[in-house]
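# can you look at this prediction? I've put the sequence above it.
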Amino acid sequence: MIYVEPSTLNILMAFLTAFTIAFLAVPPVIRVSSIRRIFDEPDERKQHKNSIPSLGGVAMFAAIFFSIIFWAQDINFEQLRWMILPLFIIFMQGLKDDIVAIHAVKKLIGQLIATAIMVFWGGLYIDDLQGILGIGPIPAYVSIPFTLFTVAVIINSFNLIDGVDGLAGTIGVVTTVTFGTLFFLGQHYSLALISFTITGALLGFLWYNFSPAKIFMGDGGSLVIGMVLGILCIRFLDAEIRLEDGGPALPTPPIALAILIVPLTDTLRVFMIRMSQGKSPFSPDRNHLHHVLLRLGFNHRQVALTLGGINLAFIMLALLLRNVDITVATLVIIGTSVTACVVLQRLSSRKKLDVPAPAMPKPVNVEQTA
């Protein structure tokens, strides 16, 4: 008979419960969205051509909420309250935006309020950079605004990456599986359970979201996943994780950066492009990484799998650099990311130049037609 540790069994059951709830809940959500005509409508900026239900976040939030409540027995009520309350605020804000559009500034204010609850009442904040650029512990007056900024960036980066079928879900699976595995190896079982719960909910949803998508996660899904990733990232930065007993602790900042590298790079890149053009960083455009790959001839499924694979490659790079100086490792990851963006942009620009111009009509000889 195989013996399974209770913590391991709880993690497995939380994953399966989240997957099952999401998988079974999506079809009814699609029907309700269709009846109520709550769609993500196509326009010149979006990639889809048909009206697609956009309430996938409802199924995902239900899967996450009930799985964590039922299986997270090692998390006390006080800890759970200051995680669930911000998630509920973010979910309701995202759900409202899926039904009636909310201005970007109002969404940002809601995100900061939810994060502030987590920081001030939940005690969740970044207070140590572990030697990056020689910076160690940081005081509260720096730590608190830095945490608010970091979580807001993570939330919005995951929201903005949700641009083609299956992409946000694929990136979400890569990030949560990585966080979950590392938390498990570090014996942080409650955090591993939360991570794999998100993985289960995403996989149940992805069944219906891979190209051609039958439903989108909407802001009600992407903002919630972004918030959870922000929570996991901060907990990861504070965790002591060793790959083997007696071995050195992992340098968590560069690894956390690598885990979130695709959404973070994409967001910072498009924000810089927009501001360089004198536009608001929140103004929509077609400059995201998935747009670049689409211009290179990739289809939606290929875009999702390619960016997911790139994200995984950066995680492997960070783990290979675990014994390198923490500042050097961080700079290598950032430099590699910038280089990859430049290469993709050059390839995209060359692709545009290679497109033949439309043939001009032949001039008509008036004398011959007379």
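It's in.
# only C-alpha atoms for contact and neighbour calcs from this point on.
Will do.
# would you map the strands across the stretch 51-200 of the chain?
Here the stretch 51-200 of the chain has its strands, by DSSP state E, counting those that start in this stretch, at 52-53, 128-132, 135-137.
# mind putting these into JSON lines with mean neighbour count and distance to residue 355?
As requested, these are arranged in JSON lines below (neighbours: other C-alpha atoms under 10 Å; distance: least, C-alpha to C-alpha, whole Å):
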{"stretch": "strand 52-53", "mean neighbour count": "23", "distance to residue 355": "31"}
{"stretch": "strand 128-132", "mean neighbour count": "17", "distance to residue 355": "45"}
{"stretch": "strand 135-137", "mean neighbour count": "12", "distance to residue 355": "49"}
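# let's bring in a second one:
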Amino acid sequence: MNIWMVLIAATALSSVLCNVLIPMAWRTALVDHPCERKQHGVPVPLVGGLAVYGTMMIMMVAILPLEVNIRLFLVASSFMVLIGALDDRYDIDAGVRFIAQLLAAAVVVFGADVQITHIGDLFGTGVIELGPLSMPFTLLCIVAAMNAYNMIDGIDGLLGAMAMVAFAGISLLALMHNQYLPLVVATILFGAMIPYLVRNLGFKLRPVRKIFMGDSGSMLVGFTVVWLLVMLTHPESVLESWFDSRPDLSSVRPVAVLWLIAVPLMDMFAILSRRVMKGQSPFKPDREHLHHIFMRAGFSARQALTIISIIAVAKLGLGLTLEWFAVPEPIVLSIFVAIFVLYLLMLKNIWKIVSWVRQHRDVETHN
């Protein structure tokens, strides 16, 4: 099936599902109510994730051969979406949600043998094999990604934008390495995100009813992203039949995929480290995320979204360029770590930066 047709079909189907699910959300009370930590003033349906999931499920079943790996992924993602929807509706305990995330990850890790067996030649001393740590490391990566995307869902459009950056990056890497399956799945998810993003941002092209992604959507995004990234970096073990039938297929270097999820990943680790250093629970909600910082500096939510999206696209472009030119992995890792350290230093001095930005904006206003 032509990849552009896949994109168009996914976008159209997701739009239809959004229209169908919004009335159902009101009937089942699957809505997000305003509170002191939230910016919206009226209840908003939490069906974005369900529309994306429905689109993914229908299209994957319709156009892909349902091998064991794909079937188990669909089962695990269905379970994760169910738990997320229950969390959206009943606000389940964080511990229960964490156990559910581990169970969903275990389905693909142990059931389908989807695992990260090596992390590449990061230090110039040869490929680092994980051995017996492969399965627990893969579980950790899946759960971390689900929570990273869940945590970054703080302002309108941000989760959708970060997801689309990741899926666009996966599609481009898949094209570079002749991997058809991740290309198709990432294209489906990219297309499914478009109607959600239009409704979430409330574009006035035509009257739209606002929706949120919900935990079901944010966890689905994180889960799918890691599944696709493992597929890109370990195609010979994850997709044996596809690998055998495509002799031109090659694997992506593990260090390259960090750039696809750089913003959610860096934001999550920075937030968790700050909470632990303050003696707080790492799962305690707060207003210290990157988008909150931009807004305290005087930027609007839409401006913060634009700036963070540009940063994410720039990091993606840098990562793809480094992969295209096959820059040695130790150098790629060093660049990534340097950017992360710069990010942490910025956060450490954030109030000085915020004060400077406010003064600069005040001067421009008065002039």
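Perfect, I can see it now. Predicted model only: the values in this text are computed from it and were never measured.
# and residue 6 of the first structure, which of the strands of the stretch 51-200 of the first structure is closest to it?
With respect to residue 6 of the first structure, and counting by C-alpha to C-alpha, the nearest of those is strand 128-132 at 32.5 Å.
# so that closest one matches what in the second structure?
Strand 128-132 of the first structure corresponds to residues 118-122 in the second structure, going by TM-score structural alignment.
# try stretch 94-114 of the first structure
Using TM-score structural alignment, the residues of the second structure aligned to stretch 94-114 of the first structure are 84-104.
# which residues are contacting the matching stretch?
The set of residues external to stretch 84-104 of the second structure that reach it, using C-alpha atoms under 8 Å, 6 or more residues apart in numbering, is 29-32, 46, 76-77, 79-80, 83, 139, 143, 146, 214-217, 219, 283.
# switch to 6 Å and redo it
When contacts are defined by C-alpha atoms under 6 Å, 6 or more residues apart in numbering, stretch 84-104 of the second structure is touched by residues 30, 76, 215-216.
# is it possible to get TSV of those residues that adds distance to residue 170 of the second structure and neighbour count?
Shown next, in TSV, are those (distance: C-alpha to C-alpha, whole Å; neighbours: other C-alpha atoms under 10 Å):
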residue	distance to residue 170 of the second structure	neighbour count
30	31	23
76	21	21
215	22	31
216	21	29
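# one step back: closest to residue 181 of the first structure out of the strands of the stretch 51-200 of the first structure?
Judged by C-alpha to C-alpha, the one of the strands of the stretch 51-200 of the first structure that comes nearest to residue 181 of the first structure is strand 128-132, at 21.8 Å.
# check the mean deviation of that closest one from the second structure.
Once the two models are superposed, strand 128-132 of the first structure sits on average 1.3 Å from its counterpart in the second structure (mean C-alpha distance after the TM-score superposition for the first structure).
# what is that strand packed up against?
Applying 3 or more C-alpha pairs under 6 Å, 6 or more residues apart in numbering; DSSP states H and E, one finds that strand 128-132 of the first structure contacts strand 135-137.
# coming back round to it: report the distance from the match of strand 128-132 of the first structure to the chain centre.
When distances are taken as C-alpha atoms, centre = their mean, to the nearest Å, stretch 118-122 of the second structure is centred 22 Å away from the chain's centroid.
# circling back: and the contacts of stretch 84-104 of the second structure, which two are the farthest apart?
Taking C-alpha to C-alpha, the two most distant members of the contacts of stretch 84-104 of the second structure are 30 and 76; they sit 21.9 Å apart.
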